[in-house]
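**Student:** Predicted model and sequence below, questions to follow.
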Amino acid sequence: MIFSSFGNAPAEMSFIRMAHAIDEFAKESEEDVFVQVGNTRYEFKYARIVKFLEHEEMVDAMRRASIVVLQGGWGTISEAIFLKKRIVAIPRRVGQECHHPQEEVVRYLEKLGCLIGCYNTAELPNLIEKARRIEFKTLSRGNAAQYINPFLDNIK
């Protein structure tokens, strides 16, 4: 299964780019694609969706997934890193899809080897296949702050 999560941004910041890319991937995939859509307003045709999951349900879905495709927020990405998942992250665009800099976070974590960043959603299928073949660096609970806090301090 591929699991995807859109976070909990307000509906006026719907992540249509990601929704369309995931749904198109689901159309062609033989693998089940399960999506927590949050407040994103998009009519999915091919992916199996749920609006929101309880935290433990989301963690369970990530555990069962072969790949996770996530929006670029630190919260869900950090959970996936701690679970040692193969991650493709699509950052939201500041001002259109979020109020904070997701692309910088994704690029930083990609540089550390923790995930693959998807900056052009047309590339999503190829990046999911790439994620199947490479090893990702993990961060353990308790030491992630030493990596992320200095980065966050620099972007304020």
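**Tutor:** Yep, it's here. Residues are numbered from 1 along each chain as shown.

**Student:** hey, let's count contacts and neighbours off CA atoms from now on
**Tutor:** Will do.

**Student:** which residues in this protein form strands?
**Tutor:** Remark: strands assigned in the chain by DSSP state E are 2-5, 33-36, 48-50, 67-71, 87-90, 116-117.

**Student:** another structure for you, compare them:
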Amino acid sequence: MGKKIFITLGSQKFQFNRLLKAVDELCENHTVAAEDVFAQIGYSDYLPKNYKFKKFLDRDEFSAEMDKAEIVITHGGTGAIIGAVKKCKKVIAVPRRAKYGEHVDDHQLQLIKQFDELNLICSCRDMKKLGKALEIVQQTKYNNYKSNTFNIINSIENYIKEI
């Protein structure tokens, strides 16, 4: 493949072993070059066998890994997705699921769906299709992320002026 991949699973106290195992399998069957993968695994207790990882990264380490990557594979957290698309990374977002003990509910399904509908990311709801998602993300042109922060701040300032 030759594309640098950064996996980030956030800092909440939930494991995401399914995703780490799926990437290990992709490395084992040579769909992904193990030397191109680095993961920040957070609270997961599965330790990847085929690629480098660290439980947690400090801000500088995280930024360096994100900068090196062409593709970011992440959970369905808003902050993780927005952080990657702001840096113009190709993003594959995989939702954590409550039934696997990865989160308290399935809200990440809806978040990922919205980002997908905006053509900002590649969603992957089925772990067996992660290899296919890697093919798709490389061939797809995604929209650039446009922050709404300026509009929100403007609205608040205008409201305050009217008080």
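**Tutor:** Yep, it's here. Computed from a prediction, not measured in an experiment: that's the story for all the values here.

**Student:** TM-score for the pair, please.
**Tutor:** Remark: TM-score between the superposed chains equals 0.84 [TM-score structural alignment, normalised by the length of structure 1]; 144 aligned residues with a Cα RMSD of 1.9 Å.

**Student:** What residues in structure 2 pair up with stretch 38-58 of structure 1?
**Tutor:** Counting by TM-score structural alignment, stretch 38-58 of structure 1 falls onto residues 42-62 of structure 2.

**Student:** Distance across the matching stretch, terminal residue to terminal residue?
**Tutor:** Stretch 42-62 of structure 2 stretches 12 Å from its first residue to its last (Cα to Cα, to the nearest Å).

**Student:** which outside residues touch it?
**Tutor:** Residues outside stretch 42-62 of structure 2 that contact it (Cα atoms under 8 Å, 6 or more residues apart in numbering) are 9-17, 20-21, 24, 27-28, 34-41.

**Student:** if we go to 10 Å?
**Tutor:** For stretch 42-62 of structure 2, the external contacting residues (Cα atoms under 10 Å, 6 or more residues apart in numbering) are 6-28, 33-41, 63-67, 102.

**Student:** out of those residues, which are buried?
**Tutor:** Buried subset of the contacts of stretch 42-62 of structure 2 (neighbour count, 16 or more other Cα atoms under 10 Å): 6-10, 14-17, 19-27, 33-34, 36-41, 65-66, 102.

**Student:** Make CSV out of the strands of structure 1 and add distance to V106 of structure 1.
**Tutor:** Below are those laid out as CSV (distance: least, Cα to Cα, whole Å):
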stretch, distance to V106 of structure 1
strand 2-5, 15
strand 33-36, 20
strand 48-50, 24
strand 67-71, 9
strand 87-90, 7
strand 116-117, 6
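
**Student:** Of all these, which one is nearest R141 of structure 1?
**Tutor:** Closest to R141 of structure 1 of those, according to Cα to Cα: strand 87-90, at 17.1 Å.

**Student:** Show where that closest one falls in structure 2, residue numbers please.
**Tutor:** Matched against structure 2 by TM-score structural alignment, strand 87-90 of structure 1 falls on residues 91-94.

**Student:** OK, contacts around the most centrally placed residue in structure 2?
**Tutor:** Here the mean C-alpha position of structure 2 is nearest to the C-alpha of T74 (Cα atoms, centre = their mean), at a distance of 2.0 Å. T74 of structure 2 makes contact with 6-10, 16, 19, 39-40, 80-81, 84, 91-96, 123 under the criterion Cα under 10 Å, 6+ apart.

**Student:** how near is K87 of structure 2 to K128 of structure 2?
**Tutor:** Counting by Cα to Cα - K87 of structure 2 and K128 of structure 2 are separated by 27 Å.

**Student:** Repeat that for A93 of structure 2.
**Tutor:** From A93 of structure 2 across to K128 of structure 2, the span is 14 Å (Cα to Cα).

**Student:** In terms of neighbours, single out the busier of those two.
**Tutor:** Taking neighbours as other Cα atoms under 10 Å, A93 of structure 2 and K128 compare with A93 leading, 29 against 11.
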